[in-house]
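Structure for this input, please:
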Amino acid sequence: MIGNTISSRLAALVREAALRAGASAPQLFSALELGADQLGDDLVRVPTGSAWRLWELIYAAAGPTGGLCAAATATRGSLSVWDYLFSSGPTLAESLRSVVELRAVVADPLGGGQVLESGGLLVVRDTATVEPGPILGLVEEFTLAVMLQRAREATGHPLVPVRVAFRHRAPRNHRHLVEAFGTNRICFEAPHSELTFLDAAALPTGGDPNLGRIHRGYAELLLASARPVPSPIGRIREVLLEAMAGGELELDQVAARLAISPRTLQRRLQELGTSWRAEVDMVRHEHASDLLRGTDLPMYAIAARLGYTDPRSLRRAFRRRAGQSPDEFRRWAATGSISG
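Okay, here's the model as predicted:
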């Protein structure tokens, strides 16, 4: 299930915006706890709450203009295939229907949207239900600014909405929004956030219909194959296992892999109700169990892989945790019996 998650591409974009706004590396790690490899994976989904914490960092650093600052970093392609859905149909209206239908490729699937046509008006509406507040304001402004930017790129037309609506309250000064959207007709505390265009529905996008079908198919495949990221402690354990395989199971080495300081890592583990030593012991034990179950490696080789100085250290640690020796565990795993 990918409800209450967003794509790693969107998370990476918001993280970059927070970094540019002045957030520190420890703050970013505390909010997101993802490696660069995960942020580049189209199949990885990030908890929406983590992204919300990034937006809080942006608001703290940039204030009400933070949403538009983030939108300025959203170059075409940064949101993967979703960016190309804006030219997936022959006209802007048809393309926008694909954009909204497949919005979950980047956004939280629990949200929603609509594309409406009435006379000469074309309305793109966000129907997500979130309590209005300053952080929502940043998210709404970011979302609509990116939508406008992509619509302009797809049509090659300098589109200017005839109306822009937000659910959040009006800021003290919204000149930055007038400049960004090109119109004075900006409403606040509306039922939905939305962009309204006049005589724009039939604008051609110049998109190839066959390529559009491929993009839509890929977007659907991403949604079907997406997976949430591990829990915060799960991510740390993943890195511990990687470090162990590389023979770099020291606190400063693991912290470097997580792009934080050793002190920050220890503090984070304490917040999660555990400790560095407890997690090292846990990961060693789980990996030892896997090797004992799935291989015929001798004890000295398993000990070396786990970073123990000798097989005796492995045996002591394993018995302390499992209540039996590694040899007994291996026999039990093979036969279902400790005897023999």
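
CA atoms for contacts and neighbours, from now on please.
Will do.

Residue 314 touches residue 301, doesn't it?
No - applying CA atoms under 8 Å as the test, residue 314 and residue 301 come out as separate, 10.6 Å apart.

Settle it for me: which of those two has more neighbours?
Neighbours of residue 314 and residue 301, each counted by other CA atoms under 10 Å, are more numerous for residue 314; the result is 24 against 14.

and that one, how far is that from residue 305?
11 Å (CA to CA, to the nearest Å).

And for residue 191?
With distances defined as CA to CA, the gap from residue 191 to residue 305 amounts to 59 Å.

same deal with residue 38?
The separation that residue 38 has from residue 305, given CA to CA, amounts to 25 Å.

now do residue 246
Taken as CA to CA, the spacing of residue 246 relative to residue 305 amounts to 9 Å.

neighbour-wise, which of the two wins?
Taking neighbours as other CA under 10 Å, residue 246 and residue 305 compare with residue 305 leading, 17 against 11.

The host helix or strand of that one packs against which elements?
Counting by DSSP states H and E, the element that carries residue 305 is helix 299-306. Counting contacts by 3 or more CA pairs under 8 Å, 6 or more residues apart in numbering; DSSP states H and E, the secondary-structure elements packed against helix 299-306 are helix 232-245, helix 276-294, helix 311-322.

nearest to residue 184, of those?
Using CA to CA as the criterion, the shortest distance between residue 184 and the helices and strands packed on helix 299-306 is 44.0 Å, found for helix 232-245.

so after the longest helix seen in the chain, what's the next helix or strand?
Among all segments of the chain classified by DSSP state H, the helix with the greatest residue count is helix 134-155. Towards the C-terminus, the helix or strand next in line after helix 134-155, according to DSSP H and E, is strand 163-165.

Check the offset of that following strand from the chain's centre.
Computed by CA atoms, centre = their mean, to the nearest Å, the chain-centroid distance of strand 163-165 equals 28 Å.

Mind listing residues that contact it?
For strand 163-165, the surrounding residues in contact (CA atoms under 8 Å, 6 or more residues apart in numbering) are 181, 183, 185-190, 192-197.

in what helix or strand does residue 117 lie?
Secondary-structure element containing residue 117, defined by DSSP H and E: strand 113-118.

what packs against that strand?
Under the contact definition 3+ CA pairs under 8 Å, 6+ apart, strand 113-118 sits against helix 92-101, strand 121-126.

got the angle between the shortest one and helix 92-101?
Think strand 121-126. Relative orientation of strand 121-126 and helix 92-101, computed by axes from the mean of the first three to the mean of the last three CA atoms, to 10 degrees: 10 degrees.

List the buried residues in strand 121-126.
Neighbour-count burial for strand 121-126, counted by 16 or more other CA atoms under 10 Å, picks out 122-126.

ok, the residue nearest to residue 55 when sequence neighbours are not counted - contacts?
By the measure of CA to CA, 6 or more residues apart in numbering, the closest residue to residue 55 outside its immediate chain neighbours is residue 135, 6.5 Å from it. With contacts taken as CA under 8 Å, 6+ apart, residue 135 has the following neighbours: 52, 55-56, 59.

For the comparison step, fold the sequence that follows:
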Amino acid sequence: MPQPPATSPTTLASWALAIASALEAAGSEAGPILERSGLSLPRLAAAPEGRVPTVLMTRLWGNVLLATGEPAFGLKVAGHAQPLHFHDLGIMLLAGQRPLDAMLALVRYYRLISDSVHVQLVSQPGLLGLSIRQLPQMAVHPMALDAFAASQLRLMRLVGGDAMRAVRVCLSRPAPAQAGPWRRAFGVLPEFDSRDTVLWYRRDQLEAPRPGAPDAWVRQSETGVQAYLAGLDGGAADELGARVRQVLRAGLPAISTLEEVARAMGVSARSLRRGLDQGGPGFRAVRLALVMELARSLLHGTRLPVGEIAARLGYRDAGSFSKAFRDHAGETPLRWRQRHQRTAAE
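This is a model prediction of the structure:
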């Protein structure tokens, strides 16, 4: 049985962006729904390769259900999650010589997408299944599992052609009142309330050859995936600091204090403070460095007034932000912006 990671599980920010895209397509304004969940759509869009604590994703799914009233909305989100949203892993998923290669790549590197579940291959005579099991003690919203499973089926149809079908679908989510959306999405009536979520395919279809990408492309993409995961698997202190930055980057200003970050990560404030103090500069320094990084990005990349930038970063007024920026950078935000605009023009 796989064990939960030492720190709070996270999900690729691209998933939150796919939810936002599906909400907008359905006529709902995504920004406020994300904000109620402790997330910032501009922050996510600026760093789609970043990580979002799964606890915030679960909160987001719950708010999506409240806003839409559609228990099957996760199936719609699957249509907005494209393979290339998964960066180098997306290239690997599309580049194999057989549909089975896409499944094997997903099994090897699923943690790039989310480390709140465990993905593996299972077999029956003539069949292979992709099994998705949430980690012990990890609450994953049923709509999230719907989206993961439906997007995997879309991937297999993309790489295996229209004839590729799941011959059997088991879903760990509770049985809905109306199963029609799930039957249409998966092509068969799923078996609800299963122990694990499993999509079963015919082995001969998975092993059928198809045109693939050059081996060099696959190797280069795999190197990129491994480098990304190595960053997630760094030393405990470095990883903890990285997770804190991920939460702040996704959640400012709704999530700003150490206590709020600890709650989002599912750890105690005391243990988070101790872990950061032992391994580095501490929470205040980590937060300030990230806030100033975002400030420079907004000053250089947008025409937003300083007061609007201050509000986005959680400062109570432009004066407080300007003082903090001057103390950090040695000049006011306006002077910094003017200097860098002149440099860019030259």
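
With both chains overlaid, what TM-score comes out?
Scored by TM-score structural alignment, normalised by the length of the first structure, the superposition of the two chains gives a TM-score of 0.69; 277 aligned residues with a CA RMSD of 3.4 Å.

once aligned to the second structure, how far is the strand holding residue 117 of the first structure on average?
Here strand 113-118 of the first structure is compared with the second structure after superposition; its mean distance to the aligned residues, by mean CA distance after the TM-score superposition for the first structure, is 1.9 Å.

so how far is that strand off the chain centroid?
The offset between the C-alpha centroid of strand 113-118 of the first structure and the centroid of the whole chain comes to 28 Å, using CA atoms, centre = their mean.

list the buried ones in stretch 181-196 of the first structure?
Within stretch 181-196 of the first structure, judged by 16+ other CA under 10 Å, the buried ones are 181-182, 186-188, 192-196.

With stretch 157-167 of the first structure instead?
Going through stretch 157-167 of the first structure with 16+ other CA under 10 Å, the ones that come out buried are 159-167.

Pipe those into CSV and attach distance to residue 220 of the first structure per row.
Converted to CSV, these look like this (distance: CA to CA, whole Å):
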residue, distance to residue 220 of the first structure
159, 29
160, 31
161, 29
162, 32
163, 31
164, 29
165, 29
166, 29
167, 29
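
which one of the residues you listed sits closest to residue 19 of the first structure?
Taking CA to CA as the measure, residue 19 of the first structure lies nearest residue 166 of these, at 25.9 Å.

Identify the residue of the second structure aligned to that closest one.
Superposed on the second structure with TM-score structural alignment, residue 166 of the first structure falls opposite residue 171.

One more: residue 89 of the first structure?
Aligned against the second structure by TM-score structural alignment, residue 89 of the first structure finds its counterpart in residue 96.

Now for its match, how many residues are close by?
23.

isn't it right next to residue 209, touching?
No - under the criterion of CA under 8 Å, residue 96 of the second structure is not in contact with residue 209, lying 9.1 Å apart.

May I ask you to confirm that residue 57 of the first structure is in contact with residue 23?
Yes - proximity of residue 57 of the first structure to residue 23 meets the contact threshold set by CA under 8 Å, at 6.4 Å.

Looking at those two, which is more packed in?
Taking residue 57 of the first structure and residue 23 together and counting by other CA under 10 Å, residue 57 has the greater number of neighbours (25 against 18).

quick one: what helix or strand has that one in it?
Following DSSP H and E, the helix or strand that holds residue 57 of the first structure is helix 48-62.

Distance of the closest residue in space to residue 236 of the first structure that isn't next to it in sequence relative to residue 4 of the first structure?
What sits nearest to residue 236 of the first structure in space, not counting adjacent residues and going by CA to CA, 6+ apart, is residue 258, at 7.9 Å. Remark: distance between residue 258 of the first structure and residue 4 of the first structure (CA to CA) = 24 Å.

got it, and residue 156 of the first structure?
Taking CA to CA as the measure, residue 156 of the first structure and residue 4 of the first structure are separated by 34 Å.

out of those two, which sits in the more crowded spot?
Looking at residue 156 of the first structure and residue 4 with other CA under 10 Å, you find the greater number of neighbours at residue 4, namely 16 against 13.

Would you check that that one makes contact with residue 110?
Yes - with the criterion set as CA under 8 Å, residue 4 of the first structure and residue 110 qualify as a contacting pair; they are 6.6 Å apart.

buried set for the strand holding residue 117 of the first structure?
When burial is assessed from 16+ other CA under 10 Å, strand 113-118 of the first structure yields the following buried residues: 113-115.

now these as a markdown table including distance to residue 18 of the first structure?
Formatted as a markdown table, the entries for those read as follows, by distance: CA to CA, whole Å:
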| residue | distance to residue 18 of the first structure |
| --- | --- |
| 113 | 26 |
| 114 | 29 |
| 115 | 31 |
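
quick check, nearest of those to residue 332 of the first structure?
The shortest approach to residue 332 of the first structure among these belongs to residue 113, at 55.3 Å (CA to CA).

what's the closest one in contact with, if anything?
With contacts defined as CA under 8 Å, 6+ apart, the neighbours of residue 113 of the first structure are 100-101, 124-128.

among the residues you listed, which recur in the second structure?
Among the contacts of residue 113 of the first structure, the ones still in contact in the second structure (both residues aligned by TM-score structural alignment, their matches' CA atoms under 8 Å) are 100, 124-127.

hang on, the earlier thing: burial count for the residue nearest to the match of residue 89 of the first structure when sequence neighbours are not counted?
For residue 96 of the second structure, ignoring the flanking residues on the chain, the nearest one in space by CA to CA, 6+ apart is residue 212 at 5.2 Å. When neighbours are defined as other CA under 10 Å, residue 212 of the second structure has 16 of them.

State the distance from the closest residue to residue 166 of the first structure other than its chain neighbours to residue 144 of the first structure.
Closest residue to residue 166 of the first structure in three dimensions, ignoring its sequence neighbours and counting by CA to CA, 6+ apart: residue 193, at 4.3 Å. Relative to residue 144 of the first structure, residue 193 of the first structure is positioned 8 Å away (criterion: CA to CA).

And for residue 237 of the first structure?
Counting by CA to CA - residue 237 of the first structure and residue 144 of the first structure are separated by 38 Å.

With neighbour numbers in mind, choose between these two.
For residue 237 of the first structure and residue 144, the more surrounded residue by other CA under 10 Å is residue 144, and the numbers stand at 24 against 17.

wait, doesn't the more buried one sit right on residue 192?
No - shown here, residue 144 of the first structure and residue 192 do not form a contact pair, counting by CA under 8 Å, at 11.6 Å.
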